[in-house]
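Engineer: Here's my sequence, what's the structure:
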Amino acid sequence: MRTLIFRTAAPFITALMLLLSVFVLLRGHNDPGGGFIGGLIAVAAFAVQGIAFGVPVVRRAIYFHPMAIAGSGLLLAALSGVLSYAFAVPYLSGLWSAPSLFGVTVDVSTVLFFDIGVYLVVVGGITSIALSLEEREDG
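Structural biologist: Reported below is the predicted structural model:
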């Protein structure tokens, strides 16, 4: 399915889907969404790119090996829970802070870092599977 129309529209579709995946990730625990659903949307974006242009283009676009992305996400998700030990609360308890950066108050929490870790695990793991399946299909 590498038609001219699809190859022309694929970069726009991919960019919009990646933007949507980050939006869903940042909605997190306040509304429906979070790392898992955001990661699935990002994987779908990479799949569209892979169908349109092939696996080598996707591998160059993500720059890092997908399993390295998944491993770093797993490490981030695990470390987000370790911070709670420093405050003498149970593992994976949510901790919030509101630092001021350049005069703007930014809400930061361990829940956000856990969601980002889950996002990276889903993106890395499922992208690795999808790319290996697509490589087998291509020959």
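Engineer: C-alpha only now, for contacts and for neighbours.
Structural biologist: Fine.
Engineer: who's in contact with the helix or strand where L74 lies?
Structural biologist: For L74, the host element (DSSP states H and E) is helix 66-86. The list of residues contacting helix 66-86 from outside it, by Cα atoms under 8 Å, 6 or more residues apart in numbering, reads 90-95, 110-111, 113-125, 127-128.
Engineer: Sequence B follows; please return its structure for comparison with A:
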Amino acid sequence: MMKPGTLILHVAARFLVPLQLLFSVFLLLRGHNEPGGGFIAGLVASGAFALYLFTFGAVMTRDLMRIDPRNLIGIGLFLAMISVFPAWFQDQAFLTSQWWPVMLPGGTEIKLSTPLIFDIGVYFTVFGSVMLMLVALTETEER
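Structural biologist: Next up is the predicted model:
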């Protein structure tokens, strides 16, 4: 069984994991205008959970994730695939970006898009793949 990490690692993990997850969402959302996007954001999020995994073990990490990594891979692939259909239904080229303005309460307008749906799919797929490998390797080590 894996020995618990040091006190410093436990304290650092509790502060760094939420910050890394917040940074991964930032990278995901800014990926269309500047460097970033679903792939690197998924790697940053899996890095946060890897820190938690190495600190607290596989069982606690699975409890924190709440969703099996294989399901995340499937959800991600599904989202990436459905992002191609809006252009197809508009008789446009495959993977042509579509944008939809959405008014939020207070008069703020945001634009949702098919590239964002695709990037969220890539995010879930990368995150699920890395976590599936890390948890499987750690569980093998704990036995």
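Engineer: residue range for the helix holding L74 of structure 1 in structure 2?
Structural biologist: The alignment of helix 66-86 of structure 1 onto structure 2 (TM-score structural alignment) covers residues 69-89.
Engineer: in that stretch, what's buried?
Structural biologist: By neighbour count on 16 or more other Cα atoms under 10 Å, the buried set for stretch 69-89 of structure 2 is 69, 72-73, 75-77, 79-80, 83-87.
Engineer: May I see the residues you listed arranged in JSON lines, with distance to G36 of structure 2 as well?
Structural biologist: Supplementary listing: the buried residues of stretch 69-89 of structure 2 in JSON lines, determined by distance: Cα to Cα, whole Å:
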{"residue": "P69", "distance to G36 of structure 2": "22"}
{"residue": "L72", "distance to G36 of structure 2": "20"}
{"residue": "I73", "distance to G36 of structure 2": "20"}
{"residue": "I75", "distance to G36 of structure 2": "21"}
{"residue": "G76", "distance to G36 of structure 2": "17"}
{"residue": "L77", "distance to G36 of structure 2": "19"}
{"residue": "L79", "distance to G36 of structure 2": "18"}
{"residue": "A80", "distance to G36 of structure 2": "17"}
{"residue": "S83", "distance to G36 of structure 2": "19"}
{"residue": "V84", "distance to G36 of structure 2": "21"}
{"residue": "F85", "distance to G36 of structure 2": "24"}
{"residue": "P86", "distance to G36 of structure 2": "24"}
{"residue": "A87", "distance to G36 of structure 2": "23"}
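Engineer: among those, which two are most distant?
Structural biologist: Spanning the widest gap among these are P69 and A87, at 29.6 Å by Cα to Cα.
Engineer: Show me what T14 of structure 1 lines up with in structure 2.
Structural biologist: When structure 2 is aligned by TM-score structural alignment, the residue opposite T14 of structure 1 is V17.
Engineer: my read: V118 of structure 1 touches G38, true?
Structural biologist: No. Assessed by Cα atoms under 8 Å, V118 of structure 1 is found out of contact with G38, at 9.3 Å.
Engineer: picking that back up, superpose on structure 2 and give me the mean offset of the helix holding L74 of structure 1.
Structural biologist: For helix 66-86 of structure 1, the mean deviation from structure 2 after alignment is 0.6 Å (mean Cα distance after the TM-score superposition for structure 1).
Engineer: Please state the offset of that helix from the chain centre?
Structural biologist: How far helix 66-86 of structure 1 lies from its chain's middle: 13 Å, per Cα atoms, centre = their mean, to the nearest Å.
Engineer: Check the mean deviation of the following helix or strand past that helix from structure 2.
Structural biologist: With elements assigned by DSSP H and E, the helix or strand that comes after helix 66-86 of structure 1 is strand 96-97. Strand 96-97 of structure 1, aligned to structure 2 and superposed, deviates on average by 1.3 Å (mean Cα distance after the TM-score superposition for structure 1).
Engineer: Brilliant, that's me finished.
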